[in-house]
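*Asks:* My questions concern the predicted model and sequence given below.
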Amino acid sequence: MEPDLLRAFVQHYRGHGVREFLFAFHFTAHAPKQRREELLATCEELVGPPVLISQGPWHETVHSELRDHLRIRAGEGWHIIADIDEFHDYPAPPEELIAAAEAVNSPVVGGVMLDRVAADGSISGWHLQDGLDASFPLGGFLTYTLLDANPCKIVMARSSVRLALGSHRSPDHDPVNQPLVPVNHFKWRDGIQSDLARRVSEHGSGAWRENSPAIRTEAATLLAHVEEHGGRVDIADPRLKFRPARLGSLPENWHEDSTAIADDIRQFFENSPLPEVY
């Protein structure tokens, strides 16, 4: 993760009224020392030192362990929950979304990932001065359609709510908010292919523990897709529904598409024997 993405992340959420940030960073043995030092220095400059720094293998449970540590540190109340590459695009101020959820006794606010890619589908770099919108102007459903993964996210939750792996769902509560919050997912940037290849290798060897082979399968699927299409995501594939996207406005057909995806995922878990951890 590059320091510029952290800068953009803090700027984005401050624009939505967030004033307190709690960060945790995990570094594997592959993380370059210089990049790690730059990232920690940027965090200190922007919001102060991170709450937690951990090191070691990227076991599948590490993400949830770090998240839960931060939630305990945050204390009682509502929490906004986002990975560094996830930019929530709230259709109303967060406090209004929370008030609306509380009015119907719902302890969660939900969203769906909108995967953002470059205009030509290339896995490209970007510059802070250009901005994420200009660098990745298309949004679609890569995670859901191509990777056959869960793109739903719990974007806000009361402190008492349990969350599954990756904050993709709560075992106890389904979001009822409409529209669902677009979670602009800026994952498909320069460097992601080497990261995914490492996931396949390390999880496959058992060096990084996993609960299921899903992570390896998703990573291998994306790598194969990009290789098949000359180093690019196939933005012309109608199944992926790529369309112009910009922070601050709902994408075309967002309500219909996101609701259909969330309903499909909900039905899957209602009929699935998977443990609550998912």
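*Replies:* Done, it's in. Because the structure is predicted, anything quoted here is derived from the model rather than measured. Numbers count the residues shown, from 1 in each chain.
*Asks:* going forward, measure contacts between C-alpha atoms and count neighbours the same way
*Replies:* OK.
*Asks:* Please enumerate the helices of the stretch 151-278 of the chain.
*Replies:* 192-205, 214-228, 254-270 (DSSP state H, counting those that start in this stretch).
*Asks:* what's the closest of these to R158?
*Replies:* helix 254-270 (20.3 Å; Cα to Cα).
*Asks:* what residues does the closest one touch?
*Replies:* V112, Y144, N150, C152, Q178, P179, L180 (Cα atoms under 8 Å, 6 or more residues apart in numbering).
*Asks:* Please pick the buried ones from these.
*Replies:* Buried members of the contacts of helix 254-270, scored by 16 or more other Cα atoms under 10 Å, are V112, Y144, N150, C152, P179, L180.
*Asks:* Leaving out sequence neighbours, find the closest residue to the fifth one.
*Replies:* Once flanking residues are discounted, P179 sits nearest to H255: 5.8 Å by Cα to Cα, 6 or more residues apart in numbering.
*Asks:* how far away is the one you found from D85?
*Replies:* Going from H255 to D85 by Cα to Cα, to the nearest Å gives 22 Å.
*Asks:* What of D148?
*Replies:* 19 Å.
*Asks:* more crowded one of these two?
*Replies:* D85 (18 against 14; other Cα atoms under 10 Å).
*Asks:* My read is that that one contacts W188, right?
*Replies:* No - contact criterion Cα atoms under 8 Å: D85 and W188 do not qualify, at 9.4 Å.
*Asks:* Take this one as well and set it beside the first:
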Amino acid sequence: MPATPALVAVIGPVEPALLAAWTSHYRRLGIKRFHVAFHFPDHVPDAWRHQLIAAGHELGIAPAAVSTGPWHEHTNTELRERLREQAGTGWHLLADADELQTYPAPLNEVTATADAGGHQVVGGLMLDRVAADGRLAHCRAETGLDRAFPLGGHLTHRLLHGDPRKIVLVRSGVTVASGNHRAPGHKPDPAALACVHHFKWRSGVLDDLRRRVERFASGDWTERTPAVRDEAGRLLEHTDRHGGRIDVADPRLAFRRVSLDQLPAGWEREAKTIVTAWRPPDARTGIRP
């Protein structure tokens, strides 16, 4: 049986409660080695930065690097690659701090199956988690993520026209694109996709998105394409129309109750259908074909 993957993550200014839940989740999956870096944009207060770094130490995931400054589109990728180098050979699990992955089998079985099939990557599909009424709820340790954000749906690609695909496990030495969406030259098995529970839609995210749009548009933060800014703009337009909430009743988004403890019902077929049909948006209109 192969060794358990090393987890690699670049962490922004999330709530300590989310970091604690994230760490606990991956430890339950069997992760023992955490290679993390913290990056804080200039607007983040010193107290928040110090609190999160202290929380990391208390959780036993002391960061290998801490940086402050603009969050250019290339920032995450550069930090991630430094961490992957430190992680060494073998399988790497890639997860943002708001992404908690659920697999169809124990991690060691997943990587063993990939090795047997000649795959150097394992894929996943994002499932956006939101509060039951669509409000942007607070993340609190006493509530728990499944209770605070019980609904899972397809907000990212059906409303924001973003890429919902993720590379969740990758062999060392294999190149992964920005955002962990693709590994050029490698295709994951579409019949064995992890569910990437995406807990981005929390209290405070609208301010973050407005800041992202402003900083990328002004050139203060460097972007390679306008895709990230465009996705943020679509979410802001949506919440403006719905009183600051996400419309969880929209049938396109397919929100339903899910749990971190198991794959959603019918996930293998659902995820395979979405991943195999997904195409990038038209460069002129921003809409997928």
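*Replies:* Looks like it arrived, so ask away. As the structure is a computational prediction, the values presented were derived from the model and not from experiment.
*Asks:* Let me see the TM-score of these two.
*Replies:* Once superposed, chain against chain, the TM-score is 0.94 (TM-score structural alignment, normalised by the length of the first structure); 270 aligned residues with a Cα RMSD of 1.5 Å.
*Asks:* quick one on the thing from earlier: in strands, which of the buried ones among the contacts of helix 254-270 of the first structure appear?
*Replies:* V112, C152 (DSSP state E).
*Asks:* now, among the buried ones among the contacts of helix 254-270 of the first structure, which is nearest to R216 of the first structure?
*Replies:* N150 (14.5 Å).
*Asks:* Alignment lookup: T28 of the first structure to the second structure.
*Replies:* Alignment note (TM-score structural alignment): T28 of the first structure maps to P41 of the second structure.
*Asks:* and the gap between the nearest residue to its match once chain neighbours are set aside and F34 of the second structure?
*Replies:* What sits nearest to P41 of the second structure in space, not counting adjacent residues and going by Cα to Cα, 6+ apart, is G69, at 4.8 Å. As defined by Cα to Cα, G69 of the second structure lies at a distance of 23 Å from F34 of the second structure.
*Asks:* which residue is nearest the centroid of the first structure?
*Replies:* The centre of the first structure sits closest to E86, judged by Cα atoms, centre = their mean, with a distance of 4.3 Å.
*Asks:* for the aligned residue in the second structure for that residue, what are its contacts?
*Replies:* Using TM-score structural alignment, the partner of E86 of the first structure in the second structure is E99. Residues near E99 of the second structure by Cα under 8 Å, 6+ apart: W22, V196, H197, H198, F199.
*Asks:* Show me what L247 of the first structure lines up with in the second structure.
*Replies:* Under TM-score structural alignment, L247 of the first structure pairs with L260 in the second structure.
*Asks:* oh sorry, the question was meant for P151 of the first structure
*Replies:* Under the alignment (TM-score structural alignment), P151 of the first structure pairs with P164 in the second structure.
*Asks:* And that match, how far from P104 of the second structure?
*Replies:* 18 Å.
*Asks:* do the same with G90 of the second structure
*Replies:* 21 Å.
*Asks:* P244 of the first structure reaches S135, doesn't it?
*Replies:* No - judged on Cα under 8 Å, P244 of the first structure makes no contact with S135 at a distance of 11.9 Å.
*Asks:* So which of these two has more stuff around it?
*Replies:* Ranked by neighbour count (other Cα under 10 Å), P244 of the first structure and S135 place S135 first, with 19 against 14.
*Asks:* That one -> the second structure?
*Replies:* Per TM-score structural alignment, S135 of the first structure is aligned with A148.
*Asks:* who touches the aligned residue in the second structure for P50 of the first structure in this structure?
*Replies:* Mapped onto the second structure by TM-score structural alignment, P50 of the first structure lines up with P63. Contact analysis of P63 of the second structure by Cα under 8 Å, 6+ apart lists H35, V36, A37, F38, I53, G56, H57.
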